[in-house]
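Undergrad: Got a predicted structure here, sequence first:
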Amino acid sequence: MVQHLIERCLLLHMSCDQCIKALAEHASIRPIVTLTVWRELQKENRHFFQAYFHSISPRPLMGSYIRRGPRFARRKQY
């Protein structure tokens, strides 16, 4: 049951901490149980979790795009 609930958290792009908190609040599952199952799933599916953590990690904004002005803006004529 805990594995199934963790898989549902993964579908919602939750981190491990968010999943532990959600299962504790909504399913009354002790955090140590969720953490143990999470770690076992990580051991069994190492490549999946590497890709998962990469996909949910915050990405830095494209600073060069933001710093530039509009691409087709008119130049000021002096």
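TA: Ah, there it is.

Undergrad: Going by C-alpha atoms from here, please, whenever you check contacts or count neighbours.
TA: Will do.

Undergrad: hey, which helix is longest across the protein?
TA: helix 31-44 (DSSP state H).

Undergrad: So for that one, what gets flagged as buried?
TA: 31, 34-35, 38, 41 (16 or more other Cα atoms under 10 Å).

Undergrad: Let me know the next secondary structure element after it.
TA: Heading C-terminal from helix 31-44, the first helix or strand you meet, by DSSP states H and E, is helix 46-56.

Undergrad: The residue nearest the centre of the chain: what's it in contact with?
TA: By Cα atoms, centre = their mean, the chain has its centre lying nearest to residue 56, at 2.9 Å. Applying Cα atoms under 8 Å, 6 or more residues apart in numbering to residue 56 gives the contacts 13-15.

Undergrad: Comparison target, given below:
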Amino acid sequence: MVQHLIERCIILRMSREDCVRALAEHACIRPLVTLTVWKGLIKENKGFFQAYLHEISPRHCSYKPQGRLSRFSRRNQWK
């Protein structure tokens, strides 16, 4: 049952911490149980979890404020 619920959390693209919290809150499953099953799933499907954790990790933004400033300064030149 815990494995099935973890798989549902994965479908919803939840992190491990979010999954542990959700199962504790909504299914009354102790975090230690969830973490134990999660680790077992990682052992069985290492490649999948590496790709999954990479996919859901926050991505670094390539925000370049210099580009915005230069466009802003070009607009001010025409005034």
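TA: It's in. From a predicted model like this one, the values you see are computed outputs, not experimental measurements.

Undergrad: so what number do they get for TM-score?
TA: Scored against TM-score structural alignment, normalised by the length of the first structure, the superposed chains reach a TM-score of 0.83; 75 aligned residues with a Cα RMSD of 1.9 Å.

Undergrad: Show the buried residues in the contacts of residue 56 of the first structure.
TA: 13-14.

Undergrad: Tell me the one among the contacts of residue 56 of the first structure nearest to residue 1 of the first structure.
TA: Nearest to residue 1 of the first structure among the contacts of residue 56 of the first structure: residue 14, at 17.6 Å, using Cα to Cα.

Undergrad: Not counting its neighbours along the chain, what's nearest the closest one?
TA: Counting by Cα to Cα, 6 or more residues apart in numbering, residue 56 is the residue found nearest to residue 14 of the first structure once chain neighbours are left out, at 8.0 Å.

Undergrad: mean shift of the longest helix of the first structure relative to the second structure?
TA: For helix 31-44 of the first structure, the mean deviation from the second structure after alignment is 0.5 Å (mean Cα distance after the TM-score superposition for the first structure).

Undergrad: Residues contacting that helix, please?
TA: With contact meaning Cα under 8 Å, 6+ apart, helix 31-44 of the first structure is reached by 2-3, 6, 16, 20-21, 23-24, 49.

Undergrad: 7 Å - rerun?
TA: 2-3, 20, 24, 49 (Cα atoms under 7 Å, 6 or more residues apart in numbering).

Undergrad: Of these, select the buried ones using a PyMOL command.
TA: Filtering those down to the buried ones (16+ other Cα under 10 Å) takes a single PyMOL command:
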select buried, resi 20+24
